[in-house]
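Engineer: Compute the structure for the input listed below.
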Amino acid sequence: MTNSLFASYDLNGIKLPNRMVMAPMTRCRTNQPGNIPNDLMATYYAQRASSGLIISEATQISSTGQGYSFTPGIHSDEQIAGWRKVTKAVHDAGGRIFLQLWHVGRMSHESFHADGKPIAPSALSPDAQVWVVDPQTGQGGMVDCTLPRAMTLSDIAQVIGEFRQGAANAIAAGFDGVEIHGANGYLVDQFLRSTSNHRDDAYGGSPEKRVRFLKEVCEAVADEIGAERTGIRLAPFITQRNMNDPAIIDTILLAAREIENIGLAYIHLSEADWDDAPVIPDQFRKDLRTVYSGAIIVAGKYTKQRGETILSAGGADLVAYGRPFIANPDLVDRFQNDLPLDDLDGATLFGGDGKGYIDYEPARTL
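Structural biologist: Sure, this is the predicted structure:
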């Protein structure tokens, strides 16, 4: 079946052996100081190289783009060198991997900023928390985000340039492409929503102006490395982090038209995945297909059956799996052969060593 999870897919010349994508997941395992990817991370990603495509954990494009402790960067020579270990390990294992480019905006803490102020479209709190390690104790925990300052036009131009450079650095590090993180309440998403963007200049007010930052970031990255190697993640239906904009769907569809014009390889939908999350309306999926002709990836508590169903219905071309890939590095084999799934150890999600990271065993020896 061509619409099966296990059918191949041509992503603009990148041959994917199946339609199962490993979703980006923050794990906070970098070497310190410097947020440098390491051998442990190379092993982790290589173990999961049987997925059709790996999208890396979110990776900050600059030091001011950081919001969580120990997350990797893509803005220093040491980070690029560290990521080369990861991409080589994945490619040696037969896999394909994109880097997710990230700027957290207001989802940050004062400890990551020289002046103690994160940057955002407007000086509005997300009323949320981020994971920060206490330098005195070495223990990580959730802490309240710091009130940001509103970005100047100079700040905006600088960050767009950082996205461009981050994409260039990713290709230099051996990645097959990049995904712009435009979802889940981070900086690009903050510009899109009237609840987080109260600007009255060229980047705020009307939906067209709120989409401008996303458009210029996508143009910069596509110009640098090629639209065919660039995707973007969007989250139309999230409401947490003070992002509950009642008009966001129309804004997302407007953004999708711009993404179509630029020619990005895919749109990756981060769908609400909490227990009482709203069902994604079929009309939205149809409307998105109307305005965007590239590949669509969906993510959000998909099972094997739900994945097959949405592929068959034409609502997606690829299905991303997050937490199931943590405890089941051989998830493709388990799905294909109806093998039982292991449960992850939630206590080892963020930070630490190889425990709960690279010590999950495959179901069988292939």
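
Engineer: make it CA atoms for all contacts and neighbour counts henceforth
Structural biologist: Will do.

Engineer: and residue 34, how many neighbours?
Structural biologist: 15 (other Cα atoms under 10 Å).

Engineer: ok, the nearest residue to residue 24 once chain neighbours are set aside to residue 173 distance?
Structural biologist: Spatially, and ignoring its direct neighbours in sequence, residue 24 is nearest to residue 57 (4.4 Å; Cα to Cα, 6 or more residues apart in numbering). Residue 57 is 15 Å from residue 173, where distance means Cα to Cα, to the nearest Å.

Engineer: try residue 196
Structural biologist: In terms of Cα to Cα, residue 196 sits 34 Å off from residue 173.

Engineer: Please enumerate the helices of the stretch 101-250 of the chain.
Structural biologist: Chain-ordered helices for the stretch 101-250 of the chain, with DSSP state H, counting those that start in this stretch as the definition, fall at 153-172, 187-192, 207-225, 248-262.

Engineer: Now the second one, please; I'll put the structures next to each other:
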Amino acid sequence: MKYQKLFQQYKLNGIQLENRFLMAPMTRSRASQPGDIPNALMAEYYAQRSSAGIIITEAAQISQQGKGYARTPGIYSAEQIKGWKLTTDAVHKKGSKIFLQLWHVGRISSSKVNGLQPLAPSALTAQNTSVYIFDGAPNGDATFVPVEEPREMTKTEIDTVIKQFVQGAENAIEAGFDGVEIHGANGYLIDQFLRSNSNKRTDEYGGTMENRIRLLIEISGAVANAIGKEKTGIRLSPFISFKDMNDPEILETIMLAAAELSKLDVAYIHLCEADWDDAPQIPIDFRVKLRDIFKNTIIATGNKTPDEGENLLEDNLVDLIGFGRNFLTNPDYPARVKQNFSLNKISDNHTLFGGGEARGYTDYPFF
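Structural biologist: Purely as a prediction, here's the structure:
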């Protein structure tokens, strides 16, 4: 078989995976309204893709305040927990594992989405950044609106967010998930605290790199204590600077955070890597250094081909390979890789954030 490593079983801190394909988190905006409730259509979508060794769901907001885009699912109400049980039951019946991604978007939001002024480490608006709503546009399209000026978080609000991440993690376990992934990437709240250009605080959560990683480490430690370190993963994006997140200190900051996360013995670090055509490549020396600093599982996601993924696994630079769009359009993606079958393409970009329909969501064919 060509891809020996990709199809090899793997133990993720005691959780047995049937292969090293990871279905990456992708926001699809199909939650039922009102209440941002996961539904049977979402369960069907994830169950179709359960030949992945592990699935990381789309991000679920830990509170109404943490919501940044329309129709994204939550994990803070009893109805949301009940709705997610449909997904976990369906995926487990197919023999896969599934983690829930937890997020708070921070300043990447608008009152048009959640009715609230955004919160952030500092009162700095993300430039040239938009979120989306559904306002009756043709074809059910999402309508993009600019983010609004955030309010600087108080210490009480920071404490509240930590507790909300913990409650979200506990709710996820109640809903049947095998673990959670804390979203610390892509310009959202935790990433905003990590970066010197978006975090201008002068208290214990700002200034030095040690202070800027504090929120990430406190949330990670609190979640690990609540549900188990083997069920706690972290997503980071050191080489991604969109959403006005260009910080010259971020690589050093990420390495400092990785050392602290290793001390916490969390299950994994999931690198969200740039996936556009001319995106910067992650230097090998960064991967080698991260492997040396962080002792547990490392995941790489970012438009990898199976060959690229296999090479990273063979070189022992990462342990799992995340695939996003290929799973979106090919529910049987691992089988297609094994058999060298052609891949489905995105049928209609209008359906990426398509509201409540199955079209472009659960209707992609199996080979």
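
Engineer: related to what we said a few turns ago, can I get the helices of the stretch 101-250 of structure 1 in JSON lines including mean neighbour count and distance to residue 106 of structure 1?
Structural biologist: Shown next, in JSON lines, are these (neighbours: other Cα atoms under 10 Å; distance: least, Cα to Cα, whole Å):
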{"stretch": "helix 153-172", "mean neighbour count": "19", "distance to residue 106 of structure 1": "14"}
{"stretch": "helix 187-192", "mean neighbour count": "28", "distance to residue 106 of structure 1": "7"}
{"stretch": "helix 207-225", "mean neighbour count": "21", "distance to residue 106 of structure 1": "15"}
{"stretch": "helix 248-262", "mean neighbour count": "19", "distance to residue 106 of structure 1": "19"}
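
Engineer: how about these, which one is nearest residue 76 of structure 1?
Structural biologist: helix 153-172 (8.7 Å; Cα to Cα).

Engineer: Average separation of that closest one from the aligned part of structure 2, please.
Structural biologist: Compared with structure 2 after fitting, helix 153-172 of structure 1 deviates on average by 0.2 Å (mean Cα distance after the TM-score superposition for structure 1).

Engineer: Other residues contacting that helix?
Structural biologist: When contacts are defined by Cα atoms under 8 Å, 6 or more residues apart in numbering, helix 153-172 of structure 1 is touched by residues 61-62, 74-75, 80, 99, 101, 177-178, 213, 216-217, 220-221, 224-225.

Engineer: List the buried residues in stretch 318-325 of structure 2.
Structural biologist: 318, 319, 320, 321, 322, 323, 324 (16 or more other Cα atoms under 10 Å).

Engineer: Counterpart of the fourth one over in structure 1?
Structural biologist: With TM-score structural alignment defining the correspondence, residue 321 of structure 2 maps onto residue 319 in structure 1.

Engineer: Can you classify that match by secondary structure?
Structural biologist: strand (DSSP: H, G, I helix; E, B strand; the rest coil).

Engineer: mind listing what it touches?
Structural biologist: Contacts for residue 319 of structure 1 were tallied using Cα under 8 Å, 6+ apart; they are 5, 19, 20, 21, 297, 298, 299, 302, 307, 311.

Engineer: how about a cut-off of 6 Å?
Structural biologist: Residues in contact with residue 319 of structure 1, defined by Cα atoms under 6 Å, 6 or more residues apart in numbering, are 20, 21, 297, 298.

Engineer: now residue 19 of structure 1
Structural biologist: The contact partners of residue 19 of structure 1, by Cα under 6 Å, 6+ apart, come to 5, 52, 318.

Engineer: Leaving out chain neighbours, which residue sits closest to the first one?
Structural biologist: With sequence-adjacent residues excluded and distances taken as Cα to Cα, 6+ apart, residue 5 of structure 1 is closest to residue 19, at 4.9 Å.

Engineer: Over to residue 312 of structure 2?
Structural biologist: residue 318 (6.0 Å).

Engineer: From residue 87 of structure 1, how far off is the residue nearest to residue 5 of structure 1?
Structural biologist: If you go by Cα to Cα, the gap between residue 19 of structure 1 and residue 87 of structure 1 works out to 20 Å.

Engineer: now for residue 351 of structure 2: what does it line up with in structure 1?
Structural biologist: Match for residue 351 of structure 2 (TM-score structural alignment): residue 348.

Engineer: Same question for residue 152 of structure 2.
Structural biologist: By TM-score structural alignment, residue 152 of structure 2 lines up with residue 150.

Engineer: Its match - nearest residue in space that isn't next to it in sequence?
Structural biologist: residue 122 (4.3 Å).

Engineer: Neighbours of residue 347 of structure 1, how many?
Structural biologist: Neighbour tally, residue 347 of structure 1, other Cα under 10 Å: 10.

Engineer: One more: residue 236 of structure 2?
Structural biologist: 22.

Engineer: before we move on, the earlier item: which residue in structure 2 lines up with the residue nearest to residue 150 of structure 1?
Structural biologist: Residue 122 of structure 1 maps onto residue 122 of structure 2 when the alignment is built from TM-score structural alignment.

Engineer: and what of residue 329 of structure 1?
Structural biologist: In structure 2, residue 329 of structure 1 lands on residue 331 (TM-score structural alignment).

Engineer: re the thing from before, residue contacts, the match of residue 351 of structure 2?
Structural biologist: Counting by Cα under 6 Å, 6+ apart, residue 348 of structure 1 has contacts residue 356.
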